[in-house]
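1. Coordinates for the following, if possible.
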Amino acid sequence: MINKWNKTLLAVLIGAALFVEGGFGFGVTALAAGGEQPQTADTAAAAGQASYSLTPLIQAAVQSASVEAAPSGRRIAVTVRMYNSGTERLRVPDFELRAQTADGLEYKLDASSGNKKALKPQEIAEMVFMSVVDSTSPLELAGLSFVHVDEYVYPKQETQLVSLPLGSDVWYGGAGSTDRLPTRVWGQTFAIPGLNSRLVYTPAGFSRQTTEKGPAVVVTVLAENKGTGREAVPDFRIDAASDQKKYAGVRTEQGNVQLEAGEKAYIHYAVQLEANAQVDRLIVMTTETFAADGQTTAIDTGKIVIAVPDGGLAEPTLDTGYSIGTPIRIDPLSKAIDHTEISLVELHIQQNPGDSYKTGFAKFRLTNTSDKSVPTPSFEAELVSAGGAAYSGMRQTSVPDTLNPGLGSVISYAYHIPLSESSGGFVLKLLDGKTASPYNLTIAALQVPVQQEVDNGTTLHLYPFDMTLEDWSVGTNYVATNTTYSYKMKVTLDLKQADNVVVDSNFSKLHFEVVDKLGRVLGTGDSAFTGTQKLVSGSQTLATSNIQSEQIEFPVILNLYEQFDTASGAAKRFLKTLQ
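-> Coordinates of the predicted model:
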């Protein structure tokens, strides 16, 4: 008997602790067991009470309360969390939940048909109550009361079980209601009031993006489990607002997100905006469901306001000390990159002959750091100038499916940049386009210089190759069988390749153009670094195709390019002119 009593007492204490973490924290008047007069709020506070008993073993706390406009008037909604601190299954006591307004009116709230009728031992359940008042006049809630009504006596007898005032935590809907909510600055960790949870959240990322649906803001929140067991991230959302309007957000992750004790993970929210909309705050919103007569009503409640970051942008810490060729620091919580080291090995920006714009050319080495094959990661690469202009990279059309252990592969990106862009350095952002598709998430940001185009004589650098032109000459090739001709270039090369870097048919090609003295392209040709006709050290002959004139013309020059294919066409980087 003593052991059973001790277990029951311990359960009650645990339940009280849970309600301290998740309850509203209102001043409460609670009816003591045995029908004694209710304690005052001061007495309850002095006693350190944190949960309020409907019965000796069932405690109740208010999780949320709201008043919002409805098609037929004003909707009052309250969610109550109940806890069975006993060791047996207990029936939820019969009671009415009533809401009192500041002007002295009282409204009985209907119980959702989804509310539980009984609680298992140690079970916590949410009970939803709602009533629609046929009035357009503003309503301000002042308090709630739990009332037991005995209708089997005449006149019916009412017993107040619990009475509590409501304060600033009531949600009144709309952007203007945020003044009543607790506020956090950007980057400040918070827990969601009213939820029985050991998870805490830290705003970590904020960016403005444009999709086919229009402008949007994407918010990244770092969730951390401070508890001792696995816990699911509750189904809340983040909205964005200004003084005039509120925009609803959606979580991009599908399904439940489970966190083990001590685990951290990102969750992401996207908020579609109107054109030219400006928002200055975020609102953490929870949603409960009220069910009646086969229909359901979603009830939203604002919990916390978060100020947007200064400048309207928050991303991973910028790496200002990056050196080309070294591994890029990827956000360790990102799941976009698996056992792969990424290094920027080339960044060129220049105007190719004949073009009316500049071309950017970025090349990355991807190295498998594990002992098994891994999929080639998919990421986007964006260049941001000192003036804030963002240029999206066009990735090479084809990439290898997998990376083998200990080996590197090369992936290239091209950029179209206006002639007016004069930045000597850019911020390079690696973007994850899958986790929160169709939105992009920044997984790395680094300050990078543009490589200077230095004439190295006859040596050309096309990572992972260093190609030295030891000799060259231009001639013609006539085919009598079909009376056609082409230009041909005889070259002697010394070709060196970096160790442990694999190239395949997806790698860049050496592209050359035969140009006359007026700048007209007379013919073009391509030579690969792989395959049976690949470039090698020693002498070889390269022939043109696509002849653009009907007769041989001399003198001519050769323009050499590195070229790869993108979804928008061929991307070229000018290398050298051979006379």
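
2. going forward, measure contacts between C-alpha atoms and count neighbours the same way
-> OK.

3. Could you verify my assumption that S539 touches K490?
-> Yes: counting by Cα atoms under 8 Å, S539 does reach K490; the two are 7.1 Å apart.

4. ok, the residue lying closest to K213 once chain neighbours are set aside - contacts?
-> Closest residue to K213 apart from its sequence neighbours, by Cα to Cα, 6 or more residues apart in numbering: Q272 at 7.6 Å. Taking Cα atoms under 8 Å, 6 or more residues apart in numbering, we find Q272 in contact with 213-217, 247-249.

5. how many other residues sit next to K213?
-> 9 (other Cα atoms under 10 Å).

6. Okay, it and V448: tell me how far apart.
-> 32 Å (Cα to Cα, to the nearest Å).

7. same thing with I547?
-> 41 Å.

8. Likewise for L462?
-> Look at L462 and V448: by Cα to Cα, they are 19 Å apart.

9. just to revisit the earlier point, distance of the residue nearest to K213 relative to S242?
-> 14 Å.

10. To compare against the first, here's the next sequence to fold:
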Amino acid sequence: MRIKWTRHIATAVLSTSLLALTGVYVNADEAPAVPASPNYHLTDAIKAEVKSVLNEQTPNGTRLGAVVRLYNQGSRITAVPEDEVRVRTDDGVEYALRPSTANAKAIMPKEKVELSYLAVVDREDPFTLSKLSWLDVDPYVYPRTEKLDLSIPIPSMEWHGDSADISNPSSIKTWEQSFTIPGLSNAIQYKPINILKQNTPQGPASVLTLLAENKGTTQQSIPDFRIDGKSATKVYNGKKVEKDAIRLEAGEKQYIHFAIPTQDKDELKSLNVLTLESFTADNQNVSYAIGRLNILLPDNAANLMFNQAEIYKKDTPISFDPLNKLIPANVNVLLEELQMHGSGKDGYKAVVAKFKLLNNSDQPKPIPNFSAELTNSSGYGYSGTRQSLGLQTLIPGINYVIYYTFVVPGSESGEQLMLKILDGVSAAPFNIPIAAIRTQIQSSPADDDLVFYPFHVKVNDFNIARTYTMGTPSYSNKLTMDMTISQDKAIVDPNFSKMRVEVSDKEGKLLGSQAFSLAGDNRLGTGDPAVTFSSDQLVTALTVKIYETIDTPYGEAKRLLKTMQY
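-> You can find the predicted model right below:
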């Protein structure tokens, strides 16, 4: 939509000068340009600097804008000069910019204010802006007089819109570099931490994590800015995830996050950092962004975290990001088991990760509600489903075991995996990694112990008793097993994995099956669990298999632990 107030500017100019036409001016009396120096003075007391320059082609014309900062160096309140602000093009044409109605009218002593100016001109050919000028215009004389108060060169400052490229070498950063944002506070330094693609109900999004650190000596607020993603052919506008204002004390660090919606197979090559500007007129607010920096993404961005993750050492606590807000420093999380379960003929497998949690404090703590994801060496990720929990509290000094299931394709070998622990709370609805380890599917022990961590089951003996029912061609069979069950020093939720015993004939036909719980009120203790089944004839060759079973969103998955022949 073309902004209507461009005509208002032209009308005002036509009423005061015969030299003006729709906001376009012939050159005013030339005055010596101010030397290229960071110190430009609009008056003796007011110092001026240009923050932003916009020269953007839109469907409704070319949008020209400028944001300037004025600093009152004096000891008295000073009115903002009522100068006319113009931009000058490389071909000598000048355009008047309209001041925002939100602009300050006066400046307090030692105060800095930002003033916004904007215009839309009916011009489609590309051009470059060379100067921003302040002119003292006297409309009450004829012909009207113009006095040039200040002119600032701006050829390298203009921004041509979201699709523009940032080519200044000093404004291009590598992934590893920390940076401050030109035009914003130099006290806050930013560093890219990771960028991960996630699926959302609205489609895929790349979620960027930045570490913000206050390098100053006083409290600082993180200003509003935007980060866009750039692929080889498109620009995707990002948005900061955090809604509330963030204030950092001197020396404090905190993560901030940006979500960048993308297309499924379009890979980002770089990121643009943009500051946000606004203009108000005729009860309309116009917002736009100015590109400041370009951050190059590494060639292997998708596998960057996989390559950096440390190989996990068993029986050691997982190392979490010290800035994470989900896992308390006095709670240890260990990966105790990572096993592959099958699903029969359904074509998928289930990886089961069992974590041991220990509260080292002297106060009860809630069980951390972390998420988990497995990623293989090819970059395919699989989200974990947490077991249903009845207990919600970690008692000090007691180990507690919970499990997560990951449904993976039947072709997944599990030889090279990265396990990420994710925080789904701090930047909801997105998941932010707070730990990552390299691991692989564990092999089952070769001894007689059946491990259902934290349970250990040993089958001492088993027997099958048969009873023939007179008058019917059927047998009643009862499998009994003498088992010894022990448990490591850890508690589990009643909704834990189970032990399933299956009996089949020599052709593999299933004759009987029974699931036994190892936790809860009806748990299996040391003794003789039994499986009963019927058969039409006397069966002499039987196979007994013992599985660990676990519930997944797609049904039951089981892992074979022992096979016995009878």
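
11. List the contacts of the nearest residue to L97 of structure 1 once chain neighbours are set aside.
-> Closest residue in space to L97 of structure 1, ignoring its immediate chain neighbours: F146 at 4.9 Å, by Cα to Cα, 6+ apart. By Cα under 8 Å, 6+ apart, F146 of structure 1 lies in contact with 95-98, 160-163.

12. S486 of structure 1 too?
-> S486 of structure 1 neighbours (Cα under 8 Å, 6+ apart): 476-478, 523, 543-545, 547.

13. can you name the two of the residues you listed that are farthest apart?
-> Y478 and G523 (14.2 Å; Cα to Cα).

14. When the two are compared, which one has more neighbours?
-> Between Y478 of structure 1 and G523, G523 has the larger neighbour count (other Cα under 10 Å), namely 21 against 11.

15. separation between whichever residue in structure 2 pairs up with that one and E252 of structure 2?
-> Here G523 of structure 1 is matched to G512 in structure 2, going by TM-score structural alignment. According to Cα to Cα, G512 of structure 2 and E252 of structure 2 sit 63 Å apart.

16. what's the answer for F320 of structure 2, then?
-> 19 Å.

17. In structure 1, point out the residues matching the helix ranked longest in structure 2.
-> With secondary structure taken from DSSP state H, structure 2 has its longest helix at helix 5-14. Under the alignment (TM-score structural alignment), helix 5-14 of structure 2 falls on nothing in structure 1.

18. After that helix, which helix or strand is next?
-> strand 24-25 (DSSP states H and E).

19. Pull the residues that contact that following strand.
-> 19, 93-96.

20. thinking again about what came up before, checking the contacts of Q272 of structure 1 against structure 2: which ones persist?
-> Counting by both residues aligned by TM-score structural alignment, their matches' Cα atoms under 8 Å, the contacts of Q272 of structure 1 that remain in contact in structure 2 are 214-217, 247-249.

21. check which helix or strand covers the residue mapped onto R500 of structure 2 from structure 1.
-> Taking TM-score structural alignment, the alignment pairs R500 of structure 2 with H511 from structure 1. H511 of structure 1 belongs to strand 509-516 when elements are defined using DSSP H and E.

22. Remind me what that strand packs against, helices and strands.
-> strand 521-527, strand 556-566 (3 or more Cα pairs under 8 Å, 6 or more residues apart in numbering; DSSP states H and E).

23. hmm, 10 Å instead?
-> For strand 509-516 of structure 1, the elements it packs on are strand 484-497, strand 521-527, strand 556-566, strand 569-578, judged by 3 or more Cα pairs under 10 Å, 6 or more residues apart in numbering; DSSP states H and E.

24. Return the residue of structure 1 aligned against T549 of structure 2.
-> So T549 of structure 2 corresponds to Q563, using TM-score structural alignment.

25. quick one, what contacts that match?
-> 361, 396, 412, 414, 507-512, 526, 570-574 (Cα atoms under 10 Å, 6 or more residues apart in numbering).

26. Could you do K226 of structure 1 as well?
-> K226 of structure 1 neighbours (Cα under 10 Å, 6+ apart): 197-200, 259-264.
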